[in-house]
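predicted model and sequence follow; I will ask about them next.
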Amino acid sequence: MENAKKQFSLPSIFKLKPKADSKNDDKASKFPIGISYLYLAIPMYIFTFGWLKLPFALIMAVVLTFGLFKAWRDAPQIEITLFERRNIGKLLILIVLAMIWVYLSGIGGFAFQNYDHMWRNAVLEKLVTQEWPVIITETGAYFDKPAALIYYFALWLPAACFGKIFGLSAAHTFLYWWCVIGVSLVFILLSALNKKISIWLILGFVFFSGLDAVGDFVLHNSTNYIWFANNHLENWAFGFQMSSLTTQLFWVFNQAIPAWLITLLLLCQKDNRSVIFIYSFSFLSCTLPAIGMLPILACIGISRIARTYDRTKAFKENGKPILKEALSFQNLVTGVLTALISYLFLKSNSTGNSGFRMTEIKKLMMSYLIFVLLEFLVYYFAIYKTQKNNPLFWTSLVTLLIVPMISFGPHVDFVMRASIPSLIVLYTLIADSMKKNTEAGDKKADIIIAVLLIAGGFTAYHEISRSVGTTIEHSSNDEVTIIANEIDLYEDGARGNFFGEYQDSAFFKYLAKN
């Protein structure tokens, strides 16, 4: 029909029904989406009353509560009945997998902790033992003035609250369970996008990685890393690095879990009513991933508009409902205010590391080409046939190609962290492609993807193997697994990552507690 309404159509994996409309959907629920909102909002409540002056805290709490209520009311229903008898067993397995994965990561100190936990334990220790805002008044060689703890520490705040009452050890235990809840929600949202609970889908998520073992072999001629071992594989390409999902959890869980959850929540939305609200929580929890999330957010927002735009109507007629949807209370008021307060807080660090700069790609061109090919391009080639018309395919691909060209600070942190949202999108596209290949009877395409996933899985295997082996070794020698707080964040050489002189900042002048 010539005048038929033309709509933009996303792949099936990105469509959630707005409400139950059949007998089979009677048990569909907004609950997992709503609980995910609450999980992200709780640290913001704590930050509000812990860092802001009481009048501002009360205003922010009211705005946050009303926005949370509106977002929950507008939340999409997931298309899987989690608590139906046939899914209860799978749901329990999903939660147990989350418990095991988080346990092996070292969170909570029950298993071996990688080197980065030293600083993360120190952040939690400062949050538990110091008054909020955390201010160090002593001056030294690095700081001429008092300095404040200014960091994206949202994930630690619930555990820090618990620790202030029951002690630091209890805070570590609480942090473990808080992360288990977060990972379980990630698994549930991933299942919602897949429209069913699949243990294979979850295991694929745990082991998802670029082909680091192949890259290490190509550049370093080492066969030891290809086979079963416990080496850290991902730093094989000089000047570039992306992390497997297991590595993200085992090394930078405070950024990874919120970034995974926020990205999946954005993919779950049926409209634009809450996208800014959801995104705003990324500032205080995963700042660098938040930057890499911006293209994904824009793609999702524009795609939702294109899907509902009626070309048979005038632009003005289309514009009004589009603006009404995008300028919802939770977006325009709660989301903007949450992002603004978080930004002002993070911006108040006037003595942090060096800022953004362009990577010297010309000097690293061959390393860059091999890196992008083995880290993600091989997957995009494998799913091109089924995803080439999906804007998220191109948006995530371009983002992953660009982030290695940007550097922040002295290391490769930006490419490792800013790539996280696009890697999550890539995995959902892979899952969708495998489903479509199966439905079309294209076994060859599925086999190719499976081989790539298995080859990439060596990276996660090495991380897990190191955790299991070292934990057993420590236990047999009666050694503690948790890395002791051997450093003081204020005195350590990396203190500029965590503390900064703050006196001239707007946040501490006008908003923060004295």
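Yep, it's here.

switch to C-alpha atoms for all contacts and neighbour counts from now on
Fine.

give me every residue that touches the nearest residue to Asn235 once chain neighbours are set aside.
Closest residue in space to Asn235, ignoring its immediate chain neighbours: Gln241 at 5.8 Å, by Cα to Cα, 6 or more residues apart in numbering. Contacts for Gln241 were tallied using Cα atoms under 8 Å, 6 or more residues apart in numbering; they are 234-235, 412, 415-416.

and the helices in the stretch 201-350 of the chain?
Using DSSP state H, counting those that start in this stretch, the helices assigned to the stretch 201-350 of the chain run over residues 212-220, 245-268, 275-280, 287-308, 315-326, 329, 336-347.

quick one: residues in contact with stretch 98-115.
Under the criterion Cα under 8 Å, 6+ apart, residues 172-176, 179-180, 183-184, 249-251, 464, 467-468, 470-471, 481-483 lie in contact with stretch 98-115.

pull up the distance across it, start to finish.
Counting by Cα to Cα, to the nearest Å, you get 22 Å between the two ends of stretch 98-115.

residues contacting Val333?
63, 67.

ok, Ala75 next?
Neighbours of Ala75 in contact, by Cα under 8 Å, 6+ apart: 18, 30, 33-34, 269.

ok, Leu288 to Ile472 distance?
Taking Cα to Cα, one finds Leu288 at 34 Å from Ile472.

comparing these two, which residue is more hemmed in?
Leu288 (22 against 16; other Cα atoms under 10 Å).

returning to what we had before: from the contacts of stretch 98-115, which ones fall inside strands?
Using DSSP state E, no member of the contacts of stretch 98-115 falls in strands.

what's Val62 in contact with, if anything?
So Val62 contacts nothing (Cα under 8 Å, 6+ apart).

please enumerate the strands of this protein.
135-136, 147-149, 356-358, 406-408, 499-501.

this is the comparison structure:
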Amino acid sequence: MSNSKAKTKTRSPLSFLKKISLSESTGSKIPVGLSYLYLAIPMYIFMFGWLKLPLAIIMTALLSGGLYKALKNAPAMEVTFFARKQLPKLIMVVLIAAAWVYLSGIGGYSYQNQDHMWRNAVLAKLVSNDWPVIITETGEYFSRPVALIYYFALWLPAACVGKMFGMAAAQTFLFWWCVAGVSLLFMLISGLNKKISPWLLIAFIFFSGLDAVGYFILHNSADHIWLDVNHIENWAYGFQMSSFCTQLFWVYNQAIPAWIITALLLCQKDNRSVIFIYSFSFLACSLPAIGMLPVLCCIGITRIVKTYDKKKPFKENLQGLCKEAFTFQNVFTGVPMALVSYLFFKANTSGTVGFRKTDMERLRMTYLIFILLEFLVYYFAIYKTHKREPLYWVTLATLLIVPMISFGYHVDFVMRTSIPSLVVLFVMVTDSIEKNKVSGDKRANLIIIALLLVGGITAYHEIGRSVRRTAEHCENPDTVIDNPEIDLYEDGARRNFFGEYQDSLFFKYFAKKN
């Protein structure tokens, strides 16, 4: 029995929440360190592209100092990724990432879903305009000049390439930049699970709620579910949570940073860099940053509770906790970066539909079916193995609450804010499979695998649509696989991207002049 427990602990990707160890394992720090750099590079570009030079120099110094401290304190994973025997698996990870990104339409190499039209236009504006991007024309929607105010961090490296070599080069670089981000995510997830397994990565790609079942129940029809390639995730009117595949294929600019940041938070073995990591989310994935806050607080508080030594005086414990939390990277890098990013977004004073309650009186029954099929079935399946995990209850509460809140004109809030909790849910599901293997609970694993297979129908639709439309283009080049080029400012959705900025604190005192 003792051997069984030891094995279970070894396999658990969330074991640091049960027993914190400040000692580093003998594995590799490289995936975590590269992930820090991946998130930091767009911030460096933003600082020199948008801030006045003196402030840009100060912020760059703070970010560099925080990055150095965070890299020094980076947790080592128990998987040695770059050992000779692991290289074939590592190459397969990159190939899977490249294939997935290729099918998403990023870069324009395969079929692009409708949302790519606006995302291509954001990149085009960043490439063709001086920074900050200011539009002085006025008209029907705006009576004063406006600025591009959007969570565009992921595009900034590609935009730099585009300014030097043109839009085609920007699209090519964006493709490989996203491949790098997905590869890093796969490495982080492998590190959390303490093994490199192609099946684990495929499970992430196909992880989803039971949209096919919901579509069948509410529409009383199986049309377009099993063998077609339609978008089936909008089956519940007023609510929607997106599979990881849908997130990449439609809103990759938010999804990739949100996945990486959430995975990095789960990888940490102390609180020394958690605020530093979280601060990257403001400019990269604003709505997921809201849903990430409960995860951050749960991880931080849990570690504080676990490290509190009752045998020591309160003052000594407090000093130790403060020393761990109030680090250079958290206080002098994370807080300023979060503040600058917040002021940038607050500069959008053009007005929009803000936060409001979802009409639960009218949608109560739809809500109950929605939460059951989107995530509750997974929480029931892993209850036995994770009921004592604080993150189990915090992410469950988050996913129950976010559908009750609306922001803007559509269901973007629930779709995007749920991303971090869904990442944590996936890690717990894969952890449960490993624990059930150790305990010999085949029935529990069969249930989980059945849920994964039914949920995977959603990703099958997304991938199948891309394959079919791309193949049609190869047979008939007149068949369009990418979206028409639009001028972002001339498009009807311009209020999502531009704001009248002139009275804002950021553009008055922080932003450089064109």
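Okay, I see it. Not measured: the values here are computed from a predicted model.

if we can go back for a sec, of all the helices of the stretch 201-350 of the first structure, which lies closest to Phe83 of the first structure?
helix 245-268 (19.4 Å; Cα to Cα).

ok so, going back, which of the contacts of Ala75 of the first structure still touch in the second structure?
Retained in the second structure: 30, 33-34, 269, out of the contacts of Ala75 of the first structure (criterion both residues aligned by TM-score structural alignment, their matches' Cα atoms under 8 Å).

show me those residues that map onto helices.
33-34 (DSSP state H).

can I get the kept ones among the contacts of Ala75 of the first structure in a markdown table with distance to Pro391 of the first structure and neighbour count?
Listed next are these as a markdown table, based on distance: Cα to Cα, whole Å; neighbours: other Cα atoms under 10 Å:
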| residue | distance to Pro391 of the first structure | neighbour count |
| --- | --- | --- |
| Lys30 | 26 | 18 |
| Ile33 | 24 | 24 |
| Gly34 | 27 | 20 |
| Gln269 | 16 | 24 |
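
what's the distance between Asp412 of the second structure and Val122 of the second structure?
18 Å.

okay, these two: which has more neighbours?
Set Asp412 of the second structure next to Val122 and count neighbours by other Cα under 10 Å: Val122 wins out with 21 against 16.

contact partners for that one?
152, 488.

which residue sits closest to Tyr308 of the second structure, ignoring its sequence neighbours?
Asn317 (6.2 Å).

one more: Phe48 of the second structure?
Nearest residue to Phe48 of the second structure, sequence neighbours excluded (Cα to Cα, 6+ apart): Ala56, at 5.5 Å.

ok, now which ones touch Tyr225 of the first structure?
So Tyr225 of the first structure contacts 213, 216-217, 231, 233 (Cα under 8 Å, 6+ apart).

preserved in the second structure, out of those residues?
The contacts of Tyr225 of the first structure retained in the second structure, by both residues aligned by TM-score structural alignment, their matches' Cα under 8 Å: Asn231.

out of the contacts of Tyr225 of the first structure, which is nearest to Trp51 of the first structure?
Leu233 (39.7 Å).

the closest one matches what in the second structure?
In the second structure, the residue equivalent to Leu233 of the first structure is Ile232, according to TM-score structural alignment.

repeat for Ile257 of the first structure
In the second structure, Ile257 of the first structure lands on Ile256 (TM-score structural alignment).

ok so, going back, what's the most distant pair in the contacts of Tyr225 of the first structure?
Farthest pair in the contacts of Tyr225 of the first structure (Cα to Cα) is Phe217 and Asn231. Separation: 13.0 Å.

what is the burial count for Gly162 of the second structure?
The burial count for Gly162 of the second structure: 23, using other Cα under 10 Å.

I misspoke; the intended subject was Phe498 of the first structure.
By other Cα under 10 Å, 22 other residues sit near Phe498 of the first structure.

my guess is it contacts Leu489. True?
Yes - counting by Cα atoms under 8 Å, Phe498 of the first structure touches Leu489, with 7.1 Å between them.

ok, back up a step: what's the counterpart of the residue nearest to Phe48 of the second structure in the first structure?
Ala56 of the second structure maps onto Ala57 in the first structure, by TM-score structural alignment.

distance of Leu87 of the second structure relative to Phe81 of the second structure?
7 Å.

what's the residue nearest the centre of the first structure in contact with, if anything?
Nearest to the geometric centre of the first structure sits Ala259, at 1.4 Å (Cα atoms, centre = their mean). When contacts are counted by Cα under 8 Å, 6+ apart, Ala259 of the first structure is found next to 282, 285-286, 289-290, 420-421.

switch the cut-off to 7 Å
282, 286, 289, 420-421 (Cα atoms under 7 Å, 6 or more residues apart in numbering).

will you turn the residues you listed into a markdown table that also has neighbour count?
Shown next, in a markdown table, are the contacts of Ala259 of the first structure (neighbours: other Cα atoms under 10 Å):
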| residue | neighbour count |
| --- | --- |
| Ser282 | 27 |
| Cys286 | 27 |
| Pro289 | 26 |
| Ile420 | 27 |
| Pro421 | 28 |
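
which pair in those residues spans the largest distance?
Maximum distance among the contacts of Ala259 of the first structure (Cα to Cα): 12.3 Å, for Ser282 and Ile420.

these two touch, right, Lys195 of the first structure and Ile80?
Yes - using Cα atoms under 7 Å, Lys195 of the first structure is in contact with Ile80, at 5.7 Å.
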